[in-house]
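>>> Provide a 3D model corresponding to the input given below.
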Amino acid sequence: MTAELHGTRVALLATDGVERIELEQPRGALHGAGARTEVIALHTGEINARQMDIDPAGTFTVDRTVADASADDYDALLLPGGAMNPDQLRTDPDAVGFAREFMRAGKPVAAICHGPLTLVEAEVVRGRRLTSWPSIRTDLRNAGAEVVEEEVVIDGNLVTTRGPDDLPAFCAALVAQVARARTPQFA
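Okay, here's the model as predicted:
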């Protein structure tokens, strides 16, 4: 384990239906770099994970509800996908406001697959360059984003990827982006 992100706290905003690998693999990369993570969800207890949006894939313990969380308590935000997860988050005012806080503060925000849907609802993708799962690209374009077909896209504080196949590159970009944000020259 390196200490590159020692002392860094990252919020993992997810709820029932989260794609397991999209929460688990970035969380492991963050832990491996020395960051602390917390699962922030719509409810207390546990959230149910999925594999390929269909098969049950265990649970994750919730550390805090989004209603009780503030972007001020974290250095970065991860928005994993799965189709059901962001569809629920985007209808919750607290979740939408939480994501908006990170974007407005210029803190690193990383979104995987369907994860950018919460950012669409937060009205923070206009003029931003990003990628996503193919089925939500029209939503992103309609919200004013420039959508590209690339493995990982970094636009200022925003890091996005298409889906699980891109996770190795995404995890490396996420750790690097959070590390860069800790230095004064990050913009």
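
>>> okay, CA-based contacts and neighbour counts for the rest of this
OK.

>>> out of everything not next to it in sequence, what's closest to residue 14?
Closest residue in space to residue 14, ignoring its immediate chain neighbours: residue 41 at 5.3 Å, by Cα to Cα, 6 or more residues apart in numbering.

>>> what's the spacing between that neighbour and residue 120?
18 Å (Cα to Cα, to the nearest Å).

>>> ok so, going back, how many residues are close by the residue nearest to residue 14?
Per other Cα atoms under 10 Å, the neighbour tally for residue 41 reads 26.

>>> Show the end-to-end separation of stretch 55-70, please.
Start-to-end span of stretch 55-70 (Cα to Cα) is 32 Å.

>>> ok, now stretch 52-63?
The straight-line separation of the ends of stretch 52-63 (Cα to Cα) is 24 Å.

>>> From the rest of the structure, what touches it?
17-20, 38-41, 43-51, 82-84 (Cα atoms under 8 Å, 6 or more residues apart in numbering).

>>> name the helices or strands packed onto the biggest helix by length in the chain?
As assigned by DSSP state H, the longest helix anywhere in the chain is helix 167-181. Helices and strands touching helix 167-181, by 3 or more Cα pairs under 8 Å, 6 or more residues apart in numbering; DSSP states H and E, are helix 20-32, strand 152-155, strand 158-161.

>>> how does it look with 10 Å?
In this structure, helix 167-181 packs against helix 20-32, strand 76-79, strand 109-112, strand 152-155, strand 158-161, with contacts taken as 3 or more Cα pairs under 10 Å, 6 or more residues apart in numbering; DSSP states H and E.

>>> how about this one, so we can line them up?
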Amino acid sequence: MANETLDGLKVAILVTDGFEQVEMTEPRKALDEAGAETRIVSPKDGQVRAWNLTNWGETFTVDMPLDGARTEDFDALLLPGGVINPDKLRMLPQAVAFAKAFFDAGKPVASICHGPWTLVEAGAARGRRLTSWPSLKSDLENAGAEWVDREVVVDQGLVTSRKPDDIPAFNREVIKLFATPTGPSRRGAAE
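The predicted model follows:
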């Protein structure tokens, strides 16, 4: 990952209470170290609280409320998992529309664990090969995806992984995909 640079890349991290802490903090750290500017976007004001394996974890400051976030202001999207977080997000039309807009614009997206639930609601799973926490297999297949049991899958501008143990591979592929110029979605790529 040391050779990849994400200088100037703006990444939205869409979460609400109950995201798996390590599935946000470790990818965010990797993105920041590669030069990206990460911002927590949330339907909640002020702070969001993580889930840490079997109990509530740390709280994190919301950088931008979802109702003020514009997809045009970001180059890529990160969707951490946890059970609670994506289940809440997929029930919020504004969160689903925000995620869908990244796919519509051809911008890269990364999702881990239960995060692909939001992809199902956004209509972005259909026709893609991906992975997730195993319990989502039927949901994803019913949404038209090809589900595979691999630590990381990259397909059509989307990186997916199954669980926290997969984070090193996930981070590697996220950095690689996000560093690849993707036309107009990567500001400055043509400069």
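
>>> Could you tell me the TM-score of the two chains?
Once superposed, chain against chain, the TM-score is 0.94 (TM-score structural alignment, normalised by the length of the first structure); 184 aligned residues with a Cα RMSD of 1.6 Å.

>>> quick revisit: mind listing which of the contacts of stretch 52-63 of the first structure are in helices?
Checking the contacts of stretch 52-63 of the first structure against DSSP H, those in helices are 20, 84.

>>> In PyMOL, select just the buried ones from the contacts of stretch 52-63 of the first structure.
Paste this into PyMOL to select the buried members of the contacts of stretch 52-63 of the first structure, with burial taken from 16 or more other Cα atoms under 10 Å:
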select buried, resi 17+18+19+20+38+39+40+41+46+47+48+49+50+51+82+83+84
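
>>> Residue 140 of the first structure touches residue 147, doesn't it?
Yes. Contact criterion Cα atoms under 10 Å: residue 140 of the first structure and residue 147 qualify, at 7.0 Å.

>>> Tell me the spacing between the residue nearest to the spatial centre of the first structure and residue 31 of the first structure.
When Cα atoms, centre = their mean is applied to the first structure, the residue found nearest the centroid is residue 79 (1.9 Å). For residue 79 of the first structure, the distance to residue 31 of the first structure equals 16 Å [Cα to Cα].

>>> can you put the helices and strands packed on helix 167-181 of the first structure in TSV and add distance to residue 64 of the first structure?
TSV is the format used below for those (distance: least, Cα to Cα, whole Å):
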stretch	distance to residue 64 of the first structure
helix 20-32	16
strand 76-79	14
strand 109-112	18
strand 152-155	28
strand 158-161	23
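
>>> before we move on, back to that, which neighbours do residue 140 and residue 147 of the first structure share?
Contact criterion Cα atoms under 10 Å, 6 or more residues apart in numbering; residues shared by residue 140 of the first structure and residue 147: 128-132.

>>> Quick one: average offset of the longest helix of the first structure versus the second structure, please.
For helix 167-181 of the first structure, the mean deviation from the second structure after alignment is 0.6 Å (mean Cα distance after the TM-score superposition for the first structure).

>>> how far is that helix from where the chain is centred?
Mean-position distance between helix 167-181 of the first structure and its chain equals 12 Å (Cα atoms, centre = their mean, to the nearest Å).

>>> List the buried residues of that helix.
167, 170-171, 173-175, 177-181.

>>> Just give me the closest of these to residue 3 of the first structure.
Closest approach between these and residue 3 of the first structure, by Cα to Cα: residue 179, at 10.3 Å.

>>> Contacts only, for the closest residue to residue 127 of the second structure other than its chain neighbours.
Excluding its sequence neighbours, the residue lying closest to residue 127 of the second structure (Cα to Cα, 6+ apart) is residue 145, at 5.3 Å. Counting by Cα under 10 Å, 6+ apart, residue 145 of the second structure makes contact with 120, 124-131, 137-139.

>>> Any quick ChimeraX command for the buried ones out of those residues?
To isolate the buried subset of the contacts of residue 145 of the second structure in ChimeraX, counting by 16+ other Cα under 10 Å, use the following:
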select :120,124,125,126,128,129,130,131,137
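
>>> Shared with the first structure, which of the contacts of residue 145 of the second structure?
Retained in the first structure by both residues aligned by TM-score structural alignment, their matches' Cα atoms under 10 Å are the following of these: 120, 124-131, 137-139.

>>> Inside strands: which ones of the contacts of stretch 52-63 of the first structure?
Taking DSSP state E, the ones among these that sit in strands are 18-19, 38-41, 46-51.

>>> Among these, which pair sits farthest apart?
Across those, the longest distance by Cα to Cα is 20.9 Å; it joins 38 and 51.

>>> so residue 60 of the first structure is in which element?
Per DSSP states H and E: residue 60 of the first structure is located in strand 55-61.

>>> Show me which residues of that strand are buried.
Buried, per 16+ other Cα under 10 Å, within strand 55-61 of the first structure: 57, 59-60.

>>> Average offset of it relative to the second structure?
Strand 55-61 of the first structure sits 0.9 Å off on average (mean Cα distance after the TM-score superposition for the first structure).

>>> just to revisit the earlier point, would you convert the ones in strands among the contacts of stretch 52-63 of the first structure into TSV that also reports distance to residue 67 of the first structure?
Below are these laid out as TSV (distance: Cα to Cα, whole Å):
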residue	distance to residue 67 of the first structure
18	19
19	22
38	14
39	13
40	9
41	9
46	16
47	16
48	19
49	21
50	24
51	27
